[in-house]
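> need a 3D model of the sequence below.
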Amino acid sequence: MRGGRNAISSRPITLVIGGDNPVRFWGLTNAERIRRLATAAGVLTDRAPVTGDAILWADTAFAFDPAWFAHIVKNPATMLVSGGRTVLVHLPAGSDPATTPGDRKGLTVIDYDQRPILYNHRLRKRECPFVEPLTADTAEETERRSYYGAYKGVTDILTKYLWPEIALGLTRLAARLRLTPNMVSFIGIALCIAATFLFAGGCYWTGLACGFLFMILDTVDGKLARCTVTSSWWGNIIDHGVDIVHPPFWWFAWGWGTAATAHPLDGRPFAIVLGMILGSYALQRLIEGVFMRRFGMHIHVWRKFDTDFRLITARRNPNMVILFVSLAAGRPDLGLVAVAWWAVASLLVHALQFVQAYAWRARHGALTSWMEQAA
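Predicted structure coming up:
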């Protein structure tokens, strides 16, 4: 790899790994995990440092959140310590490769024991990312912390509160079986397609079983990618592409399947309901995309209300809760009608958020996420 340029100097950043920890973490040695983090960050891993290089030194005795690695890479002359020991240090260009990692002279020291807070833009959350000694006794709990650290801070209510423990077990199983995130994604896609046809045939309970398992695997593939540091451009395209494309097919299939029930939703009512759902879905996505371009942040992270509303806004998972309840009540047709009205209500909330953002910028200047303000 030929990247890893220091923000201050034109010299490359070269990785130096300290120690040789045999304990495996998500099926990897810690040295291999650190190398993957370095490669993803553009840090050179294929040569020894020479005088004049910037150096990124990492201790394999510790497991740490990728957010710490990214933070230290971006901040030369910065050291992360835990329990008095150096975990990560970025020695700036011009450093002697033989410099002792424990030498703090001229460095900004971040003490993990003080629980410093970082704002993770990618995962949209503010937290103190984990740092833990990696031993045979701590490996399982440290994997748990790594897994939960890979969760987005702003997401829907099912992903945030219902899936985590189920998805953790499946993520561990996938890692042990050496499955790649894309393999998990393709298993999920097969279940997603099966759910669509089952809904269309009126086999709602079986379809829901396939659909909910797909929704869980939709969490697992992303967590597996982050925990094993195997994210890829194609993986992100597949994951996000399927997320955007499949919901309209589910809603259409659900309505079509009501023809096999005692309360069919057909003709003009079906067209109106489907139009409400699809129109609101498309416009809501459009508002989110334009908001990102205009204001440089996700619409869901501007204010605390926006973050809280993301839990229940009319996306796939909250909509599936509505459909599940309606099916349990014996009226899948009314469930789709309820989804339509909730989609319209969510669109109106998003439109109001958009207008309020423009008004705020006109009066106060650039928008800042409440998470960054609190960090």
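
> only C-alpha atoms for contact and neighbour calcs from this point on.
Noted.

> from Met276, how far off is the nearest residue to Gly222 once chain neighbours are set aside?
Spatially, and ignoring its direct neighbours in sequence, Gly222 is nearest to Pro181 (6.9 Å; C-alpha to C-alpha, 6 or more residues apart in numbering). Distance of Pro181 to Met276, computed by C-alpha to C-alpha, to the nearest Å: 34 Å.

> more neighbours: these two, which one.
Pro181 (27 against 18; other C-alpha atoms under 10 Å).

> just list the residues touching the more buried one, thanks.
Val220, Asp221, Gly222, Leu224, Ala225, Thr230, Ser231, Gly235 (C-alpha atoms under 8 Å, 6 or more residues apart in numbering).

> how about this one, so we can line them up?
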Amino acid sequence: MATGFIGTGGDGTRVFGLDPATRAGRFARAAGLVAGEGTDGTIVADLGYGWDPAWLGWLKTRPGTAVTIAGFPALVHRRAGATLDVPADAEIRRVEDGTSLYNATLRKRDDAYLMPLTPATAPAVERASYDASYKGVTDLLTLYLWRGTAFHLTRAAAALRLSPTMVTTIGLALCVWATLLFYRGHFLAGLIVGLVFMVLDTVDGKLARCTGTSSKFGHLLDHGTDLIHPPIWYWAWGIGLTAWDLAFAPGVLWTILGLLVVGYVVQRLIEGAFIGAFGMHIHVWRLADSRFRLVTARRNPNWLVLLASVIAGRPDWGLIAVLAWTIASCLFHLVRLAQAFAARARGAEIVSWLA
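This next block holds a predicted model:
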């Protein structure tokens, strides 16, 4: 059984450089829909409207449902064999009433957007699409500091016809450059280059989601880089302290780096264990977990710690502070994992507060 997808209408207004049919077709394939009529019903979309891809997943399980805007059926899941796009007994969901959808991948609950798509409204559709692609639970820098900047960079990358993998590759080159700068003790310059890399690390994912161009290779390259480089940065930082006459004794440095790596790995293992046991990220279990994700010992919050240490003229303190915060974060997540298992043992259902 398969649900089909058909896009109709529209004036060809482009969003992120893509014509509506191409973009909608990519979203449909990502949602597991087949082009044309489906044996298990067909979702018919009016391409004169810009809509959240989340609608497709929501409609897929709701044959006989129409999503309307100002009384017009913009998205309809037509039952198999139906002769009318919107049958008399259709369930109507008015977009004006709001439809809050939980997106487990992006760790958030948002009202799905749907709005007219014309040359005049295209910028608003692009902004809505970008916001819909943004993770709801992440670190404070990604969520607040460069969100607007990353939007404009995402639009620019689309206009230049850069693929997400190209953006990731540019970011990887900057990551290597930052590592070299840290190694030579040019900490402030390295942090600035690293900041640009961190912004591009946001752009590639948003570009992929907004243009429907996610790929397994791009995902592997992006997340592989994210997993591997933080410990290398800390090693380079430790070596670079020599240029400031603040170098740790070799045994002390390798002890710090070893504990950092262990803490980094343990924190990732705890997160993986929570997903394996409860089917969701530890950061979305309770509101407190989502709040702690803003500052937990990941690369971006640690960047702030290192920056503060350079401003204070003691970059050696930065490495020690990152280690201390890594250990604290590990303990927090370990306690939360234990509490989740204890709650389930008492018969409680472990579900996300967002769900």
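
> now what about the TM-score between them?
The TM-score (TM-score structural alignment, normalised by the length of the second structure) is 0.97; 355 aligned residues with a C-alpha RMSD of 1.4 Å.

> which position in the second structure aligns with the residue nearest to Gly222 of the first structure?
Residue pairing (TM-score structural alignment): Pro181 of the first structure is matched to Pro164 of the second structure.

> with Glu132 of the first structure instead?
Aligned partner of Glu132 of the first structure by TM-score structural alignment: Met115.

> so its match sits against Leu47, correct?
No - Met115 of the second structure is beyond contact range of Leu47, at 10.6 Å (criterion: C-alpha atoms under 8 Å).

> so which of the two has more stuff around it?
Neighbour count, other C-alpha under 10 Å: between Met115 of the second structure and Leu47, Leu47 has more, with 24 against 19.

> with adjacent residues omitted, what lies nearest to that one?
Leaving aside its chain neighbours, Leu47 of the second structure sits nearest to Gly10 (4.6 Å; criterion: C-alpha to C-alpha, 6+ apart).

> was I right about the one you found contacting Ala45?
No - at 10.0 Å, Gly10 of the second structure does not count as touching Ala45 under the criterion of C-alpha under 8 Å.

> which of these two has more neighbours?
Ala45 (25 against 18).

> report the separation between the more buried one and Val95 of the second structure.
Here Ala45 of the second structure is placed at a distance of 14 Å from Val95 of the second structure (C-alpha to C-alpha).

> to which residue of the first structure is Arg147 of the second structure aligned?
Per TM-score structural alignment, Arg147 of the second structure is aligned with Pro164.

> count of residues packed around that match?
If you count neighbours by other C-alpha under 10 Å, Pro164 of the first structure ends up with 18.

> what sits closest to it if chain neighbours are left out?
Tyr148 (7.8 Å).

> and the helices in the first structure?
Per DSSP state H, the first structure carries helices over the ranges 30-41, 66-74, 139-149, 157, 164-176, 181-200, 204-227, 233-257, 267-295, 304-310, 316-328, 332-364, 370-374.

> grab the nearest non-local neighbour of the most centrally placed residue in the second structure.
Nearest to the mean C-alpha position of the second structure, counting by C-alpha atoms, centre = their mean, stands Lys135 at 4.3 Å. In space, and not counting its chain neighbours, Lys135 of the second structure is closest to Leu106: 4.5 Å by C-alpha to C-alpha, 6+ apart.

> quick check: the counterpart of the one you found in the first structure vs Asp111 of the first structure, distance?
Mapped onto the first structure by TM-score structural alignment, Leu106 of the second structure lines up with Leu123. Counting by C-alpha to C-alpha, the gap between Leu123 of the first structure and Asp111 of the first structure amounts to 23 Å.

> show me what contacts Phe64 of the first structure?
Contacts of Phe64 of the first structure by C-alpha under 8 Å, 6+ apart are Pro129, Phe130, Val131, Glu132, Ser146.

> give the aligned equivalent of it in the second structure.
Taking TM-score structural alignment, the alignment pairs Phe64 of the first structure with Trp51 from the second structure.

> what's the distance between its match and Pro116 of the second structure?
For Trp51 of the second structure, the distance to Pro116 of the second structure - C-alpha to C-alpha - is 9 Å.

> can you check Phe72 of the second structure too?
Distance, Phe72 of the second structure to Pro116 of the second structure, using C-alpha to C-alpha: 11 Å.

> between those two, which has more neighbouring residues?
Taking other C-alpha under 10 Å, Phe72 of the second structure and Pro116 do not tie; Pro116 has more neighbours (19 against 11).

> what about the aligned partner of Ala90 of the second structure in the first structure, how many residues nearby?
Matched by TM-score structural alignment, Ala90 of the second structure corresponds to Leu107 in the first structure. Residues lying near Leu107 of the first structure (other C-alpha under 10 Å) number 16.
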